[in-house]
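Colleague: I'll drop the sequence and a predicted model, then ask my questions.
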Amino acid sequence: MPDARNLETEAISGGVHHALKHDSAHKHVTGEAVYVDDIPAPANLLHLAAGQSARAHAKILSMDLSMVRQAPGVVAVLTAEDIPGENDVGPVIHDDPVFAEKVVEFIGQSLFAVAAETREEARRAALLAKIEYEDLEPVLSVGDALAKENFVLPDHVIRRGDSKAALDRSQHRLSGSLQVGGQDHFYLEGMVSLALPAEDGDVQIWCSTQHPSEVQHNVARVLGRPSNAVTVDVRRMGGGFGGKETQSALFAAIAALTAVRTGRPAKFCVDRDDDMIMTGKRHDFRIDYDVGFDDDGRIEAVDFMQASRCGMSADLSGAISDRAMFHADNAYYLNDVTITSHRCKTNTVSNTAFRGFGGPQGMVGIERVIDEVAFALSKDPLEVRKLNLYGGEGRNITPYSMTVEDNVLPEIIEELEASSDYARRRAEIRTFNASSPVMKKGISLTPVKFGISFSTKHLNQAGALIHIYADGSVHLNHGGTEMGQGLYIKVAQIVAEELQIDLERIKISAASTGKVPNTSATAASSGTDLNGKAAQAAARTIRERLVAFAASRYDVKPSEVFFHANKVQIGPQTISFDELIGQAYLARVSLSSTGFYKTPKIFYDRETASGRPFYYFAYGAAVSEVMIDSLTGEHKLLRVDILHDVGRSINPAIDLGQIEGGFIQGYGWLTSEELFWDETGRLRTHAPSTYKIPACSDRPEDFRMKLLESGWNREDVIHRSKAVGEPPLMLAISAFLALSDAVASVADYRIRPDLDAPATPERVLMAVERLRREAAGAEQTEAAQ
């Protein structure tokens, strides 16, 4: 009897493990892609602007908005008094008001909203407010917050063993401190929400957000309505990077409030400068460390103090600071370790999620420690890294008591060390630096071990909805959002594979709270893991119905029904997929199904600071080579070699794009993207003119990326793939440490550089000058002796 092998000469176009272009790539480059601000303006559309605080910390004594209301084109002015529900859009703790009422806590905080006939009229009118303040003392830095014990959340400590005793008995010991700067998301599409009033006080919102359900719930809370009164749709975003996980809710709430109050559609499209001033960033950190180690460089004990700038409210700072603690080990076994986290409250904008979600900051700390240990012992840092890697039993438990079961870093590092010719290049760089008084080179190889899952357990769930229409075409919907990262094409490939139909048959639709409820944010690198599994479950349910129907109709066993290449083999005969769908429809078989998935195995006990917060780890490593000009501090990234583990890639083309983009974004964070607040608490770097993201010319001319060919996920993740959204960003730590290596050459590698991030030309130059002064002083001392 024929079986599925009869059909193996044919294949579907676009299943899993195929390198396919992004589904909207051609629309992105031609301008056809429709973003929220491209939606045709509905009749009577109102445009919005926010009145912002001019003080970092002050009481509001009075607020005269009469001139604002009288300004040309103004239709409505809304304040906290106009909110029928709760004046709050905080995602976890309700400490983030839509409009400040009695006290302002950062420059740029929203005080009121103006709705006008044009965007320009709204923006001009917002500047006419007369506000009297009574200034209060602001807290503007992590150092100030630590000194005043000013925190948004309680401290948290992860401890294993007795680090104090182990430090005291260590053969060698050193301590230091590292400042790690924040980062603006600088998405191409700024914050934008369009709200349409509906019947019964309901509202429809098109929003640029990574978390439609959270926007829905927050807006409903502001309006004093149930969540079913608010529908949020998201077809695509022009970038998100975490910045649109929680903070889209403020602008959506103001748009929705305006629409409901006026009965007219309202759009809040935020100006770039206002966007950068009003929205949170990556948390900047101060990391203090105290490490003990033996003659070989093996770490015997380490204490970390991590202090994060959270801003004026909690936002997601608790989970972000936790993840920084979870990644304080990166790839290394730490036997006696204490990690203390302080979540600092400052009178600056509330910081929020950013690609890596605290993990990068934690990793930079331990990588600096490894470099310091190697420097103290005059060893190659790679030698010390390999010595301290997680290993077999007895050296495979994290500080939070999770067993590392899938470590492929030794394999990755061995392969990358050879393919990048690391040892030869490092020796040549030392020779070059000895004979080059001005231009100096540096090189570094660093690994990445990044935990995958939301550390908040209930967020690890997803839903999907699939319809198959009578003509055989498929409509796919799930809770994930598309911000350019390629989630939608991957999930469509998964459905195509499950139903064995061409990808072109599947219509990718917008995420909608009206179709899939209670979704989690598209974040934590879990978009494909969660939504791919949910969509697979929905497709599998329909497929199983079709198998049962075909077996019954054609009087064969279910095991004799095979789907392959747009056809269905039923016993001895084969019919097209479309024909079977048509027959099933006429026979009243349901061709629609939901799917649901929740990640297994994960838990974390805060009382004992132990558990399994991640389902699995993603791994990678990078070698970066740089050259600095020691007279100006400027540098160039010469060459980058990357080997990254994505398991069995669902779409290698998309994954390679994510690796390249992640590395470059991490490189920008650590070298050029500097946030600066002045002494009043005003952000001065709020436009492309003052804030430098990497440009095309900053990409190394020699950029070599490769996926680990033996990649495989031992856990039951969708098609044995691994997440790729966030882990590659941390590969850029290699570039930061390569800069430090280059600076160290100025003093013939005898003095530690102590370079903070971002390593801007100014910081590099200051580090170079310090080393020159100290080296000159040391030479004078030696001469005098």
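Modeller: Yep, that arrived.
Colleague: going forward, measure contacts between C-alpha atoms and count neighbours the same way
Modeller: Fine.
Colleague: pretty sure Pro600 sits against Tyr615.
Modeller: Yes - with contact defined as CA atoms under 8 Å, Pro600 counts as touching Tyr615 (7.3 Å).
Colleague: how far away is Asp162 from Ile412?
Modeller: In this structure, Asp162 and Ile412 are 32 Å apart, going by CA to CA, to the nearest Å.
Colleague: those two: which has the busier surroundings?
Modeller: When Asp162 and Ile412 are compared for neighbours, Ile412 comes out ahead with 21 against 14, by other CA atoms under 10 Å.
Colleague: now find how far off-centre the host helix or strand of that one is within its chain.
Modeller: Of the helices and strands defined by DSSP states H and E, Ile412 is found in helix 409-419. Centroid separation for helix 409-419 versus its chain: 26 Å, with CA atoms, centre = their mean, to the nearest Å.
Colleague: below is structure B, check it against A:
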Amino acid sequence: MRSLINVEKFAVKKADTLKIQSNTNKSLIDGQKNVGLGGVGRSKKHDSADKHVAGEAIYVDDRPSLRGELHAAVGQSAYAHANIISMDLSAVKAATGVISVITVEDVPGHTDIGPVFPGDPVLAIGKVEFIGQPLFAVAATSFDLARRAVKLAKIDYEELEAVLTVKDALAKQNFVRPPFTMKRGDSDAAIKGATHQLSGEINVGGQEHFYLEGQVSTAEPTEDGGMNIFTSSQHPSEVQKLVAEVLAIPLNKVLVDMRRMGGGFGGKETQAAQWACIAALLANETKRPVKFKLARMDDMIMTGKRHPFENNYTVGFDAQGQIKGINIEVNGNCGYSPDLSDAIVDRAMFHSDNAYYLDQATITGNRCKLNTVSHTAYRGFGGPQGMMTIEMIMDDIARHLGKDPLEIRKINLYGKDDRNVTHYHQTVEHNNLSEIIDSLETSSDYQARRQAITEFNANNTILKKGLSLTPVKFGISFTVQHLNQAGALVHIYTDGTIHLSHGGTEMGQGLNIKVAQIVAEEFQVDVDTIAISSARTDKVPNSSPTAASSGTDLNGKAAQAAAKTIKQRLIDFACEKYQVEAGQVHFENSNVIVGEQSFSFAEFTQLAYMGRVSLSSTGFYKTPKIHFDRATGKGRPFFYYATGAAVSEVIIDTLTGEYKTLRTDILQDVGHSINPAIDIGQIEGAFIQGMGWLTTEELVWNEQGRLLSNNPATYKIPAINDTPADFRVALVPDAPNREHTIYNSKAVGEPPFMLAISVWAALKDAISSINDYKTSPALDTPATPERVLFAVAAVKAQAAAAAK
């Protein structure tokens, strides 16, 4: 049956398209004012853009095969929870092309590769805890032969009871880490004393990373008993450490090289390490290079996802809708091991307020252990799952009081005086949430569109439209303090060209070009004269993962520090050689001005070299001000907050549950943008990925704990036709970060992801219109057409019951 939703015309008029384009161009042009040759603040294309388009970018799997290179595969558990009685691998060892087979017994060093807490064995030890857990590893002469061989194993199990739901884990108190509570005031008394009380719950689905380049590593033995690792990893230093530990060799014998990733999104922060370790173990055993790449289905089965959450709340509020007291419980499905779940659930707790002041509040986080793959980092790192509950609360309060949800959101926003401290006791400084919302409300014609949509819904029984404006306040810093550090290495050669290496990893997000622009700005040279090398553990040691939206903040500052050191040496040299004051030495337009003389940058570096000036320096940066006392639940875990807001409009077909996103307007504060084009691209991509998480990307496990949505045919990521037909993105103008960040910019990687909550809230708004906005519909995520249809049916039933 042809859907009635097609009756509505979605095509954007040509004039509208031109308007969007002009708005975007204006944003880019404004960002180019008052910038030097270095180009900070100027739109520069991704340094590998041409290579990406031409197919010339080299990823790990594109590297030429090494002499004698073997290919790895692993045998996988068939049960979610079982003891391993016996493993007969004789047929595996005898299979065509097989050179080596190893089990955990063959690991010379550490067998547990847990990134923070133990619990992640490199290969199963005595039992299995999820379907797909690696049992043993094979090295064979081809990828196909290795995959065929592992299927020949004969394994006997003693099946154990599996925990496969959050509710079951809560009932059994089955946790990977102990529960934790953040508390301010007496929330129970405040709720009881409030004029109104509400309670509710929501299931927030997980999300497959679905990076275009899957997990892949190559391990090459070296002549000194060490190992070179080429890996698609967001955390080369951790790979270095874990490979050294499983091989029982010093870290200085392991080199990790990471040129670029075809996407990571958090899925390669910790979980790239296992495949590198297995490749290294096989390479150590065979004394030959070993490549280990996961087929897409194996990748989806054996690697963790965004944590699904099951959250609930009780809230008390006054007649205007202002929250007086609140209890929120966030229950993270962590899978079978700790991985990064402790910090992820912490961040869900930190962001359970989103943009709203919670005076009397108790936030509890449970880290539930289930017999599924261990879930891991994903863009937002628990923040999105935490924000979903408070945004549901805003809608629930609004429907209860018969008000526009935007009115309720605005009345609960963080203020500037007495309403500016979070439930974890950090002051929300430099708060511009109200200004952003007011500006977007005006620029998006929110009020006029709200009235038009209400009229549309009153006159249409089948098609319904929804509109929602939701804000985001997202804390920037790793919540684990020691990770907030970075290093960089800068060389200037005698022809004036510059070599740059830093501890961050490029996964398509444009980190390298932004850091190169920072170095170019310091020397006032063209960014094209800077060559950016791969992230290597022998150039920048002990690096933190590229995660937590901190890549540019940390590595940009470290690179700037290195550049400033060299620049000062050049200034000192000029002062000594030409007898001038430091104030008479200037860098501009690829020249060095010394008093009345002018040298090209290349000429001056040659002179400095002849004068025996060091033209190489390391740089280091650590984030200031941050601290958090977990014992008291108080501190300043975040250096600053990134803020933004989005308005989304949707239309649904109440007969089928099908829907479309008609228009989205975004206003994001990125401070002084280092590269507006890259930043806008990150905002667009984050929003679409967030929309996929909340609408189409559904993870499904069966009753035995087997992942059924394990390939592109059964798991739907958003495509171009899911993009809003009218998509408008703007950066807040003239908004320097008041904290001393790199060129007063703000992080942009994760914060826009949560702007997609506006689409989910708009779907709820459309469904609520069925009952004249008197009902706040329950809508778990992902809000697939089926779930939308079920929610429509529930609201219709409520309306019918009320009419009797």
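Modeller: Sure, I can see it. Nothing here was measured: the structure is a model prediction, and the numbers come from that model.
Colleague: got a TM-score for the pair?
Modeller: Scored by TM-score structural alignment, normalised by the length of structure 1, the superposition of the two chains gives a TM-score of 0.98; 772 aligned residues with a CA RMSD of 1.0 Å.
Colleague: Pro600 and Tyr615 of structure 1: which is more packed in?
Modeller: Under the criterion of other CA under 10 Å, the comparison of Pro600 of structure 1 against Tyr615 puts Tyr615 first, with 18 against 13.
Colleague: aligned against structure 2, show me the partner of the more buried one.
Modeller: Taking TM-score structural alignment, Tyr615 of structure 1 has Phe639 as its aligned residue in structure 2.
Colleague: I'd guessed its match sits against Thr479; true?
Modeller: No - in this structure Phe639 of structure 2 lies outside contact range of Thr479 using CA under 8 Å: 10.1 Å.
Colleague: in what helix or strand does the counterpart of Gly362 of structure 1 in structure 2 lie?
Modeller: Aligning on TM-score structural alignment places Gly362 of structure 1 opposite Gly386 in structure 2. Using DSSP H and E, the element containing Gly386 of structure 2 is helix 383-401.
Colleague: now that helix on structure 1. Mean distance?
Modeller: By mean CA distance after the TM-score superposition for structure 1, the fitted helix 383-401 of structure 2 averages 0.6 Å away from its aligned residues in structure 1.
Colleague: for that helix, packing partners?
Modeller: strand 196-204, strand 309-317, helix 341-350, helix 405-411, helix 757-768 (3 or more CA pairs under 8 Å, 6 or more residues apart in numbering; DSSP states H and E).
Colleague: okay, the ones you listed, which one's buried deepest?
Modeller: helix 757-768 (a mean of 28; mean count of other CA atoms under 10 Å).
Colleague: helices and strands around it, which ones?
Modeller: Counting by 3+ CA pairs under 8 Å, 6+ apart, helix 757-768 of structure 2 packs on helix 383-401, strand 463-476, strand 640-653, helix 676-695, helix 785-803.
Colleague: what number of residues lie near Lys19 of structure 2?
Modeller: 13.
Colleague: which residues are in contact with whichever strand or helix holds it?
Modeller: Using DSSP H and E, Lys19 of structure 2 sits in helix 14-30. Helix 14-30 of structure 2 has contacts (CA atoms under 8 Å, 6 or more residues apart in numbering) with 42-43, 676-677, 726-731.
Colleague: show me which pair in the residues you listed is furthest apart.
Modeller: Greatest spacing in the contacts of helix 14-30 of structure 2, by CA to CA: Arg42 and Asp726 (25.7 Å).
Colleague: compare the two (neighbour count), which wins?
Modeller: Remark: of Arg42 of structure 2 and Asp726, Arg42 carries more neighbours, 25 against 19, as counted by other CA under 10 Å.
Colleague: what's the more buried one aligned with over in structure 1?
Modeller: By TM-score structural alignment, Arg42 of structure 2 lines up with His18.
Colleague: what separation do you get for that match and Asp655 of structure 1?
Modeller: Distance of His18 of structure 1 to Asp655 of structure 1, computed by CA to CA: 11 Å.
Colleague: wait, Gly119 of structure 2 touches Val128, no?
Modeller: No - Gly119 of structure 2 is beyond contact range of Val128, at 11.7 Å (criterion: CA under 8 Å).
Colleague: more neighbours, the two?
Modeller: Val128 (26 against 17).
Colleague: now that one: how far from Cys277 of structure 2?
Modeller: Distance, Val128 of structure 2 to Cys277 of structure 2, by CA to CA: 19 Å.
Colleague: so where is stretch 472-491 of structure 2 in structure 1?
Modeller: Using TM-score structural alignment, stretch 472-491 of structure 2 pairs with 448-467 in structure 1.
Colleague: Val556 of structure 1 -> structure 2?
Modeller: That one, Val556 of structure 1, aligns with Val580 by TM-score structural alignment.
Colleague: number of residues surrounding that match?
Modeller: Neighbours of Val580 of structure 2 (other CA under 10 Å): 16.
Colleague: nearest residue to it in space, please, no chain neighbours.
Modeller: Gly595 (6.5 Å; CA to CA, 6 or more residues apart in numbering).
Colleague: surely the one you found touches Ala582?
Modeller: No - in this structure, Gly595 of structure 2 is not within contact of Ala582 by CA under 8 Å, at 9.5 Å.
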